[in-house]
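[1] Mind folding the following:
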Amino acid sequence: MLIGYSRISTQLQNVDLQHDALTQAGCEKIFSDKISGTVAERPALSKLKEILRKGDTLVVWRLDRLGRSLKDLIEWMYYFEKEGIALKSLQESIDTSTATGKLVFHIFAAMAEFERNLIQERTQAGLSAARARGRVGGRPKGLNEDKRKLAVKLYHSKEHSIDQICGMMGISKPTLYSYVKSE
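    So this is what the prediction gives:
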């Protein structure tokens, strides 16, 4: 049986392209996740793993839909081989039911990890360049400096409970504690 798996990383992405390709490839069932490929535990993928049986073929639109790290993809490959399950990737034209397909799988898995590492390097370089220009990333502070000092003062005075201080200032407990810690 051909069973499809699709994955998108964000709610803004659309899974239709993958579903159409998997349906056209003859998949009888399709499982979908909306989660990053770097997350190992994915609900639909876990359910899919329970359903796959010897002789089945897992079909993905691209290898990076199954996993972004070489280690994860190779672990999946070992699992598939042990269970007698084939893997087919439509975009890379990989079919691990053949020796050539297995070789090509390992080459493309290495390339997927290389691409992920390049993205991380570019992101870090961009952040470093922004910091060098004086830009600070992250979330904006919840309170201005005067209100932060007041919240810390109220905390140290011990006249109000943590819940009262947070309610008055409109902040969460972790935010209050981070203000106290930074003072």
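[2] Only C-alpha atoms from now on, for both contacts and neighbour counts.
    Will do.
[3] quick one: the strands in the chain?
    Ranges of strands in the chain, per DSSP state E, are 2-8, 29-34, 57-60, 86-89, 94-95.
[4] Nearest residue to the middle of the protein?
    Nearest residue to the geometric centre of the chain (Cα atoms, centre = their mean): Ser36, 1.9 Å.
[5] One more, please, to line up against the first structure:
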Amino acid sequence: MSKTILYARVSTADQTAAHQLTQARQAGFAIDDVVSDEGVSGVSVPLAERPQGRRLFDMLRKGDTLVVRWVDRLGRNYADVTDNIREFMRRGIVIRTVINNMTFDGATSDAMQMAVRDALIAFMAATAQAQAEATKEAQRAGIAHAKELDRAKAYKGRKPSYDRADFEAVQMMLTNGTGASEIAKLTGLTRQTVLRIRADGQGADEALRAWGL
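    This is a model prediction of the structure:
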């Protein structure tokens, strides 16, 4: 007796297997069994090398129906996806997708229908790979940005020798035309510190902010 089996690949950022099963049932599929690979990256591990992916190849029989959310569940890239779909079809297994309710099988012997079917498989596999690469690149960019922010937060530079009150007093006296030596005497700061604040007031202010002063 033929079976309908749902294969769910679940990564940490993906849907749960239970969610994919619910989606399949809502789409009208009567699922007999669920095979799920959890915590496995679809863009780095081929289907045949995933723990439950290997089991899937062993358990599917001619006449069975393999249900997947989308063709990207069946491989890590264009070649992997197309090779796996063709292998399943050669075994007499029907592949159906929850998204768009696509059906792929090896029943037809008409050359034109086979060409259309194979072209559609190729297009969908190429689209799946492009989406996976775009997602991976976005993740890399996000991680790099987060690391850069962490580095910016971690590096504060040398702690200023002045506090916020000193800074504001120096700025006020500079505005009034008071000389650096006189400001140093009045505030207790070194003349070099006063000169640095005069030369780069914005940088001096940012240094205080970096230290929460």
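[6] if we can go back for a sec, what residue of structure 2 matches up with the residue nearest to the centre of structure 1?
    Taking TM-score structural alignment for the superposition, Ser36 of structure 1 sits opposite Ser41 in structure 2.
[7] how far away is that match from Gln15 of structure 2?
    13 Å (Cα to Cα, to the nearest Å).
[8] same thing with Ala141 of structure 2?
    From Ala141 of structure 2 over to Gln15 of structure 2 (counting by Cα to Cα), the distance is 22 Å.
[9] With Thr108 of structure 2 instead?
    Distance from Thr108 of structure 2 to Gln15 of structure 2, by Cα to Cα: 34 Å.
[10] Kindly report the same for Leu149 of structure 2.
    Leu149 of structure 2 is 29 Å from Gln15 of structure 2, by Cα to Cα.
[11] same question, Lys136 of structure 2
    Taken as Cα to Cα, the span from Lys136 of structure 2 to Gln15 of structure 2 is 17 Å.
[12] give me the number of residues near the nearest residue to the match of Ser36 of structure 1 once chain neighbours are set aside?
    Computed as Cα to Cα, 6 or more residues apart in numbering, the closest residue to Ser41 of structure 2 that is not its neighbour in sequence is Ser11, at 6.1 Å. Per other Cα atoms under 10 Å, the neighbour tally for Ser11 of structure 2 reads 15.
[13] what's the answer for Met114 of structure 2, then?
    Quick note: Met114 of structure 2 (other Cα under 10 Å) scores 15 neighbours.
[14] Now name the helix or strand holding the residue located most distally from the centre of structure 2.
    The C-alpha centroid of structure 2 is most remote from Glu182, which lies 57.9 Å away (Cα atoms, centre = their mean). Taking DSSP states H and E as the criterion, Glu182 of structure 2 maps to helix 180-187.
[15] and the longest helix for structure 1?
    Counting by DSSP state H, the longest helix found in structure 1 is helix 99-132.
[16] what comes up buried for it?
    Using 16 or more other Cα atoms under 10 Å as the test for burial, helix 99-132 of structure 1 gives Gly101, Lys102, Val104, Phe105, Phe108, Ala109, Ala110, Met111, Ala112, Glu113.
[17] Quick check: Asp166 of structure 2 vs Glu182 of structure 2, distance?
    14 Å.
[18] typo on my end, it should be Arg198 of structure 2
    13 Å.
[19] what's the answer for Ala24 of structure 2, then?
    80 Å.
[20] Repeat that for Met59 of structure 2.
    88 Å.
[21] Over to Ala199 of structure 2?
    16 Å.
[22] and what of Glu87 of structure 2?
    Glu87 of structure 2 is 86 Å from Glu182 of structure 2, by Cα to Cα.
[23] can you pull the contacts of Leu63 of structure 1?
    By Cα atoms under 8 Å, 6 or more residues apart in numbering, the residues touching Leu63 of structure 1 are Ser89, Glu92, Phe108, Ala109, Ala112.
[24] at 10 Å instead, please
    Leu73, Leu87, Lys88, Ser89, Leu90, Gln91, Glu92, Ile94, Phe105, Phe108, Ala109, Ala112 (Cα atoms under 10 Å, 6 or more residues apart in numbering).
[25] Quick check: buried residues in stretch 50-68 of structure 2?
    Arg50, Gln52, Gly53, Leu56, Leu60, Arg61, Gly63, Asp64, Thr65, Leu66, Val67, Val68.
[26] Would you format those residues as JSON lines with distance to Ser36 of structure 2 included?
    JSON lines is the format used below for the buried residues of stretch 50-68 of structure 2 (distance: Cα to Cα, whole Å):
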{"residue": "Arg50", "distance to Ser36 of structure 2": "10"}
{"residue": "Gln52", "distance to Ser36 of structure 2": "6"}
{"residue": "Gly53", "distance to Ser36 of structure 2": "8"}
{"residue": "Leu56", "distance to Ser36 of structure 2": "9"}
{"residue": "Leu60", "distance to Ser36 of structure 2": "14"}
{"residue": "Arg61", "distance to Ser36 of structure 2": "18"}
{"residue": "Gly63", "distance to Ser36 of structure 2": "21"}
{"residue": "Asp64", "distance to Ser36 of structure 2": "17"}
{"residue": "Thr65", "distance to Ser36 of structure 2": "16"}
{"residue": "Leu66", "distance to Ser36 of structure 2": "13"}
{"residue": "Val67", "distance to Ser36 of structure 2": "12"}
{"residue": "Val68", "distance to Ser36 of structure 2": "11"}
